[in-house]
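**Student:** Here is my input; please provide its structure:
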Amino acid sequence: MMAMSSRRLARFLLPVLLGVGGTAWAQAYSAFSTDSIYGSLKRAESVSFNQAASKVLANPQDNETTLWTSPLAGRTPVSGKLYADGSRQQNGLPCRLLHAQLERGLNREEWEFWFCRQADGQWKAISQTRH
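**Tutor:** Reported below is the predicted structural model:
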């Protein structure tokens, strides 16, 4: 199991979920481990994946699977399954557990992320685990 601090994770995911682009995107993207499928996604792939993750988190229905496929041609495609289940309160904020399964060729990764909805309505990653 590989773990990343919530600070490093937030540097990557939070700017994407908040829609930050340009230079801020490049700085956030480089913070994620490139030895993972997710870390090796190109910008357009990551934007597409994070849009799917945002929709899953916003959907109050647990265990509803969203399928995702990387939008770039010319590379071995990445496919993913995302769903949220489990809810809890942390410091008075509603939190959800996001599951992501990614595949590229014969390689497969599974991730779990806890996100909490902030007062401004944005989701913030508070922890993650790679299985």
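**Student:** Could you use CA atoms for every contact and neighbour count after this?
**Tutor:** Noted.
**Student:** Contact partners for residue 87?
**Tutor:** Residue 87 makes contact with 94, 95, 96, 97, according to Cα atoms under 8 Å, 6 or more residues apart in numbering.
**Student:** The first one touches residue 116, doesn't it?
**Tutor:** This means residue 94. Yes: taking contacts as Cα atoms under 8 Å, residue 94 lies within contact range of residue 116: 5.6 Å.
**Student:** Another for comparison:
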Amino acid sequence: MKKPAARHLPALVLATVLGGLAFASSAAPLSFLNQTITASVPAKDVPALRKAVGDVLNNAADKSTTQWTSSHGPRSRQVQMALTPLQTSQTQKANTCRLLNVEASRPTGKLKEEWQFWFCKQPNGTWKASAQ
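**Tutor:** Reported below is the predicted structural model:
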């Protein structure tokens, strides 16, 4: 069984990749996250991943899964993600928040990560990862 903190580390990486980290990061380097599947999304694929996550958060029904695969780099290094919004909540402070489950893997299927993270819709229409 994974420790709770370890389960959230890839979520922090994805939130950082997506540019929507809602809470301050520490000054310590995050190099220990470099070996995660989520952190290995090729830079050229980050805009497509941002769009896919935004589309899922904006349009997908709860418990419906959307598949996303990176398109740059060798096939053996591709990142495959199953993006599933599990729950939608309305709050006074953030309006709409959605709990997103992500299963990240490589084509070989031997290495997998799974995590969940809340994203809240901002007044300007963008989504930010939530600290809570």
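**Student:** still on that earlier bit, just the buried subset of the contacts of residue 87 of structure 1, written out for PyMOL, thanks.
**Tutor:** The buried residues among the contacts of residue 87 of structure 1 can be selected in PyMOL (16 or more other Cα atoms under 10 Å) with this line:
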select buried, resi 95+96+97
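**Student:** In CSV, list the contacts of residue 87 of structure 1 along with distance to residue 15 of structure 1 and secondary structure.
**Tutor:** Formatted as CSV, those follow (distance: Cα to Cα, whole Å; DSSP: H, G, I helix; E, B strand; the rest coil):
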residue, distance to residue 15 of structure 1, secondary structure
94, 20, strand
95, 18, strand
96, 18, strand
97, 19, strand
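**Student:** List of residues touching the longest helix belonging to structure 1?
**Tutor:** Secondary structure of structure 1 per DSSP state H: the longest helix is helix 43-58. Helix 43-58 of structure 1 is contacted by residues 13, 16-17, 38, 64, 66, 68, 70-72, 82-84, 96, 98, 123 when judged by Cα under 8 Å, 6+ apart.
**Student:** Next, report how far it is displaced from the centre of its chain.
**Tutor:** Offset of helix 43-58 of structure 1 from its chain centre (Cα atoms, centre = their mean, to the nearest Å): 7 Å.
**Student:** Could I get the buried residue list for it?
**Tutor:** The neighbour-count check on helix 43-58 of structure 1 (16+ other Cα under 10 Å) flags 45, 46, 47, 49, 50, 52, 53, 54, 56, 57 as buried.
**Student:** so which of those residues would you say is closest to residue 128 of structure 1?
**Tutor:** Distance to residue 128 of structure 1 across these (Cα to Cα) is lowest for residue 53, with 13.8 Å.
**Student:** Next up, the contacts around residue 113 of structure 1.
**Tutor:** Residues near residue 113 of structure 1 by Cα under 8 Å, 6+ apart: 97, 98, 99, 125, 126, 127, 128, 129.
**Student:** what about 7 Å?
**Tutor:** By Cα atoms under 7 Å, 6 or more residues apart in numbering, the contact list for residue 113 of structure 1 reads 97, 98, 99, 125, 127, 128, 129.
**Student:** Cheers, nothing more for now.
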